[in-house]
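> Got a sequence here, can you build the structure:
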Amino acid sequence: MTATTRNVRPVTEKLGKEGSGELVPSRYAVRIGDLDVVLISDGVLPLPTSTMSTNVSEADRNEWFDGRFLQRDTFDWALNIALIRSDERLILVDSGVGDGFEYFTRAGQSVMRLETAGIDLSAITDIVVTHMHMDHVGGLNTDGVKARLRPDVRIHVAAAEVAFWKNPDFSKTVMPETVPPALRKAAAKFVALYGENIVQFDQTVEVAAGVSARVTGGHTPGHCVVDVASNGEKLTFVGDAIFEVNFDNPAWQNGFEHDPEGAVDVRIALFNEAAETGALLAAAHVAFPSIGHIAKHGDGFRFVPVQWDY
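Sure, this is the predicted structure:
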């Protein structure tokens, strides 16, 4: 099962128009059968490298970061969202971190970048929230965004996720101390703002033709991934199930995982699935545009990025 990359222009002619004026690329499109998928960068989140590998030694962690010419203390964590066109439905997957966090000044770009791509927020018919962490619902919480969305927009969230954030458990996480209160606040604000629009689902839901969400759990109890499939081609947006370090080290746990051991099982299953089927994979926190194939490589996996089509 394979998918082909296409020049951005034919896709954006359908979804919007060019002209962001930015000097770095912030969106990239692929065609999955008859469906259009655009990955959009919300920016980067500077976080302690220790959160990327909470169950390994500092020496092992330093070796990985040194080998990639990255700093040992702080890591620029990519943050990506996705936009999918299926017939007359326009589906947004996650919304970025928004503008309510003074320590994340280099992210929160999603709404602006949708606008510069010619996307009117009122054209979005559906939103899938992979999970209710602040860097996935924060864009929706930004002042003025709700008023620009259509009143009947459907926001698909796993029932287990909604239930979890009524009384979240952080006992297995290893986060900077300022983060849990911010996560609670963002999740509560999201539910308060969009409660009437939230469509809860149990295990799987078909959002539109060829677009479905399925619960994996692990990262959060209701974490889900989004599958895009058409004409024998497939791409899975895995949300926070996979991080940059995990291709080489799938068992390395992340400090933001509410069930670290379960999250390891989830990502290994997703890696094996992608390696066996040849489907494309994209992720919220893999370097933009995060699109590529997965190959088995010793005890780990190898990420094979798509060749950009200019």
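> Every contact and neighbour count from this point should use C-alpha atoms.
Fine.
> what does stretch 40-51 rub up against?
Here stretch 40-51 makes contact (C-alpha atoms under 8 Å, 6 or more residues apart in numbering) with 26-28, 58, 61, 72-83, 96-97, 104, 106-110, 113, 174-175, 254-256, 288-289.
> starting at the chain centroid, how far to that stretch?
Mean-position distance between stretch 40-51 and its chain equals 12 Å (C-alpha atoms, centre = their mean, to the nearest Å).
> before we move on, what about stretch 295-303?
With C-alpha atoms, centre = their mean, you get 22 Å for stretch 295-303.
> same check, this time on stretch 257-277
Chain-centre distance of stretch 257-277: 15 Å, with C-alpha atoms, centre = their mean.
> got the contact list for that stretch?
Residues outside stretch 257-277 that contact it (C-alpha under 8 Å, 6+ apart): 1, 169-173, 216-221, 241-242, 250-254, 280-281, 293-296, 301.
> For the protein, which helix extends over the most residues?
helix 260-277 (DSSP state H).
> after that helix comes which helix or strand?
Using DSSP states H and E, the helix or strand that directly follows helix 260-277 along the chain is strand 280-282.
> That next one: what's the following helix or strand?
strand 292-297.
> what about the residue nearest to Asp34 when sequence neighbours are not counted, how many neighbours?
In space, and not counting its chain neighbours, Asp34 is closest to Ser230: 6.1 Å by C-alpha to C-alpha, 6 or more residues apart in numbering. Neighbourhood size, Ser230 [other C-alpha atoms under 10 Å]: 17.
> Quick one: residues contacting the nearest residue to Pro305 once chain neighbours are set aside.
With sequence-adjacent residues excluded and distances taken as C-alpha to C-alpha, 6+ apart, Pro305 is closest to Gly292, at 4.0 Å. Gly292 is in contact with Leu280, Leu281, Ala282, Phe303, Val304, Pro305, Val306, counting by C-alpha under 8 Å, 6+ apart.
> Which one of these sits in the busiest neighbourhood?
Busiest of the contacts of Gly292 [other C-alpha under 10 Å] is Leu280, holding 27 neighbours.
> One more, please, to line up against the first structure:
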Amino acid sequence: MPETKPRAISQQETNMNLDNTSPTVRRGPEELVPSRYAVRVGEIDVLVVSDGVLPLPTEMLGYNADAATRAAWLNDMFLPSDAFDWALNVVMVRSGNQTILIDAGLGLDPNLNLPRAGQLIKRLESAGMDLASVTDVVLTHMHMDHIGGLLVEGVKDRLRPDLRIHVAAAEVKFWESPDFTHVHMPPGFPDALRATAKRFVEEYRSQLVQFDEEHEVAPGVVVRRTGGHTPGHSVVRLASGGDRLTFAGDAVFAVGFDHPDWHNGFEHDPEEAARVRVRLLKELAATGEQLVATHLPFPSVGRVAVDGDAFRWVPVYWDY
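Model (predicted):
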């Protein structure tokens, strides 16, 4: 498989505009960390954008694991034992004449008090991207950290009136009466998730394009329902010119390579989510294609290798 050439872009460096592959130099807001990273998959342009970070208890990584085992993994990874920052990654794709936003970040709900998250809209603007250029949105699922950016005040008015929002029909159905029986979330999260999903459907119902199992959004851009994390959770596969990349949404977390059987607190069907994770990681290891996921450390671009009974994450070398 031909090697793709990813490219890191910081806020102080050249901006990439998916409407024009010739970069334009424009000074963006001052930030100390890079927040976008460009990859080319054949003829498809991909821009990974950081929506910021979400602080959560470390127990959320594997609440079914023995506490001492979980603590040992965190220690081996040089991570804090009580809480750490989950990355929030969103992907913008340009295929042919379509510009596709895959997930939309957390948004800026003042009741959440999460000032370091919800950065997507600001960072798209810093990248020189006009929201009106987005022709399609693909939702991996409807948790609030994947749809909230479209609920930020003023955003809907800046989007195209003919915007298509692609989402699995099973996901829309689930949020009509969501089941939180098997989750292990911090207090308040179920109510917030339920309320955000309800508001989102009310705001965007007429623009939803629902599919059952698999759906082609644009040339080389296919969304496929996996279930597990939520009943309609989906992954997005990009393929062009022999290159491939999968955006896995919440099917894969950082701990999932070493311990794919650990249950994440946000999984509505944790046992099925673990089966989905193992199948997907095996597939990615076999194909050698690149992986991006919502909660892997930014820019979250890498590959998967089999490591005994588990897996190994192989991040790309940044190409400046």
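> one step back: now for the residue nearest to Pro305 of structure 1: what does it line up with in structure 2?
Matched across to structure 2, Gly292 of structure 1 falls on Gly302, judged by TM-score structural alignment.
> Okay, its match and Pro6 of structure 2: tell me how far apart.
To Pro6 of structure 2, Gly302 of structure 2 is 10 Å away according to C-alpha to C-alpha, to the nearest Å.
> And for Glu213 of structure 2?
Glu213 of structure 2 is 30 Å from Pro6 of structure 2, by C-alpha to C-alpha.
> Alignment lookup: the residue nearest to Asp34 of structure 1 to structure 2.
In structure 2, Ser230 of structure 1 lands on Ser240 (TM-score structural alignment).
> need the contact list for that match.
Shown in contact with Ser240 of structure 2 (C-alpha under 8 Å, 6+ apart): Val41, Gly42, Glu43, Ile44, Gly220.
> which outside residues touch the strand or helix carrying Val217 of structure 2?
Following DSSP H and E, one finds Val217 of structure 2 within strand 214-218. For strand 214-218 of structure 2, the external contacting residues (C-alpha under 8 Å, 6+ apart) are Ser95, Gly96, Gln98, Asp136, His166, Val222, Val223, Arg224, Arg225.
> do the same with stretch 105-123 of structure 1
Residues external to stretch 105-123 of structure 1 that are found in contact with it (C-alpha under 8 Å, 6+ apart): 12, 15-20, 26, 40-45, 79, 81, 90, 95-99, 139, 148-150.
> same thing but at 7 Å, please
15-20, 41-45, 90, 95-99, 139, 148-150 (C-alpha atoms under 7 Å, 6 or more residues apart in numbering).
> need the helices for structure 1, in chain order.
Using DSSP H, the helices of structure 1 run over 8-15, 58-66, 110-116, 134-141, 145-148, 159-164, 179-194, 260-277.
> mean shift between the longest one and structure 2?
In the superposition with structure 2, the aligned residues lie an average of 0.4 Å away from helix 260-277 of structure 1, counting by mean C-alpha distance after the TM-score superposition for structure 1.
> thinking again about what came up before, make a markdown table from the contacts of Gly292 of structure 1 and add distance to Pro180 of structure 1 to it.
Putting those into a markdown table (distance: C-alpha to C-alpha, whole Å) gives the following:
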| residue | distance to Pro180 of structure 1 |
| --- | --- |
| Leu280 | 32 |
| Leu281 | 29 |
| Ala282 | 26 |
| Phe303 | 31 |
| Val304 | 34 |
| Pro305 | 33 |
| Val306 | 35 |
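> so which of those residues hold up in structure 2?
Using both residues aligned by TM-score structural alignment, their matches' C-alpha atoms under 8 Å, structure 2 keeps these contacts from these: Leu280, Leu281, Ala282, Phe303, Val304, Pro305, Val306.
> Could you single out the nearest of the residues you listed to Ala163 of structure 1?
The nearest member of those to Ala163 of structure 1, counting by C-alpha to C-alpha, is Ala282 at 26.8 Å.
> Could you check which residue of structure 2 pairs with that closest one?
In structure 2, Ala282 of structure 1 lands on Val292 (TM-score structural alignment).
> number of nearby residues for the aligned partner of Asp76 of structure 2 in structure 1?
In structure 1, the residue paired with Asp76 of structure 2 according to TM-score structural alignment is Gly67. Number of residues near Gly67 of structure 1 (other C-alpha under 10 Å) recorded here: 8.
> Arg148 of structure 1 too?
12.
> Without its sequence neighbours, what residue ends up closest to Glu161 of structure 1?
Per C-alpha to C-alpha, 6+ apart, closest to Glu161 of structure 1 is Gly222, 4.0 Å.
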